[in-house]
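Engineer: predicted coordinates and the sequence they were generated for:
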Amino acid sequence: GFAELRRQLVYKSMRTGARVHVIDRWHPSSKTCSNCGTVKAKLSLNERTYHCDACGFRIDRDLNAAINIEKRIVAPSAEETLNARGGDVRHDRRKPAAQTPAKREPSSHNNGMRLGASLGNETVQTTTD
């Protein structure tokens, strides 16, 4: 189950020097607007598109939750130092980058953001009314 997955993630991350961030299962990541921060009182599981009544923002529910989790992990006061492929984002010429970024694979789509492509999910466009 999830306990074993978490145990394995923690174990592997300790070996590689990566960090595992655990978010409380009751954190309202799906109910919080990633655009303005308003929290919905109720959001049923069958509502797959999040719509904020306060600012009119529309976004895929899972993408909205992912953005909120990312915001919680990467605090605005702490500058990110590595990008997703492991390359140094701070281009400090005085010292070489700690890691060489992995090659980015070409995208098979032109616009939007791809969520769980192997799961058959569609390209997602975000809009504000």
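Structural biologist: Here it is on my side, so go on.

Engineer: every contact and neighbour count from this point should use C-alpha atoms.
Structural biologist: Noted.

Engineer: buried set for whichever strand or helix holds Arg7?
Structural biologist: According to DSSP states H and E, Arg7 maps onto helix 2-16. Using 16 or more other C-alpha atoms under 10 Å as the test for burial, helix 2-16 gives Val10.

Engineer: okay, now the one to match up with it:
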Amino acid sequence: MKNNKLIAAFLNTSNTNNYHSDFNALMIAIEKIEGTSVNGYTWTTTEDKTPVEFQFTVEISGAQCMVCRDVSPQYYGTEIDFLKLYDCRNKSKIDAMYLAVVSFIKWYNRQTKLKCFNNPNHLN
């Protein structure tokens, strides 16, 4: 599957496991997401772009899986489900987890390609 190759590239491995059907393999990707932190910018006022660090957590509950973006300094808070993944039509927990991982990797790759991180002209 194409998205299994995407996940393998994110993990820097040539092993394209069955991420879509293997909880253990998928958890490796989730752990990497949770270990990811990037520098970026956020608005604090209409004219001010403030440097911040984004860290990510993955919340799994029932057939839902959401990626949250935590902003440091901590007083900027947490954006719950910043990729807008909550969907009551998910068929299973692993499907929701797979969708969340693939969505995060695509977002991350797009941000990296556009050089959005560490660039005050691009708000993350």
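Structural biologist: All right, it came through fine. From a predicted model like this one, the values you see are computed outputs, not experimental measurements.

Engineer: give me the TM-score for these two chains.
Structural biologist: TM-score of the superposed chains, computed with TM-score structural alignment, normalised by the length of the second structure, equals 0.27; 60 aligned residues with a C-alpha RMSD of 4.5 Å.

Engineer: returning to what we had before: list the helices and strands the very next helix or strand once past the helix holding Arg7 of the first structure packs on?
Structural biologist: Helices and strands here follow DSSP H and E; after helix 2-16 of the first structure, the next one along the chain is strand 49-51. With contacts defined as 3 or more C-alpha pairs under 8 Å, 6 or more residues apart in numbering; DSSP states H and E, the packing partners of strand 49-51 of the first structure are strand 57-60, helix 61-73.

Engineer: quick one, which of those is nearest to Gln8 of the first structure?
Structural biologist: Closest approach to Gln8 of the first structure among those (C-alpha to C-alpha): helix 61-73, 20.2 Å.

Engineer: which strands and helices sit next to the following helix or strand past that closest one?
Structural biologist: Moving toward the C-terminus from helix 61-73 of the first structure, the next helix or strand (DSSP H and E) is strand 113-114. Using 3+ C-alpha pairs under 8 Å, 6+ apart, the elements in contact with strand 113-114 of the first structure are strand 123-124.

Engineer: quick check: next helix or strand after the strand it packs on?
Structural biologist: The helix or strand immediately downstream of strand 123-124 of the first structure is strand 127-128, counting by DSSP H and E.

Engineer: so which elements touch that next one?
Structural biologist: strand 57-60.

Engineer: buried set for the strand ranked longest in the second structure?
Structural biologist: When the second structure is parsed with DSSP state E, its longest strand is strand 49-61. By neighbour count with 16+ other C-alpha under 10 Å, strand 49-61 of the second structure contains the buried residues Lys49, Pro51, Val52, Glu53, Phe54, Gln55, Phe56, Thr57, Val58.

Engineer: tell me the one of those nearest Asn4 of the second structure?
Structural biologist: Taking C-alpha to C-alpha as the measure, Asn4 of the second structure sits nearest to Val58 out of these, at 18.8 Å.

Engineer: nearest spatial neighbour of that closest one, skipping sequence neighbours?
Structural biologist: Leaving out its chain neighbours, the residue that sits closest to Val58 of the second structure by C-alpha to C-alpha, 6 or more residues apart in numbering is Val67, at 4.6 Å.

Engineer: next SSE downstream of the helix or strand containing that neighbour?
Structural biologist: Using DSSP H and E, Val67 of the second structure falls within strand 64-72. Using DSSP H and E, the helix or strand that follows strand 64-72 of the second structure towards the C-terminus is strand 77-79.
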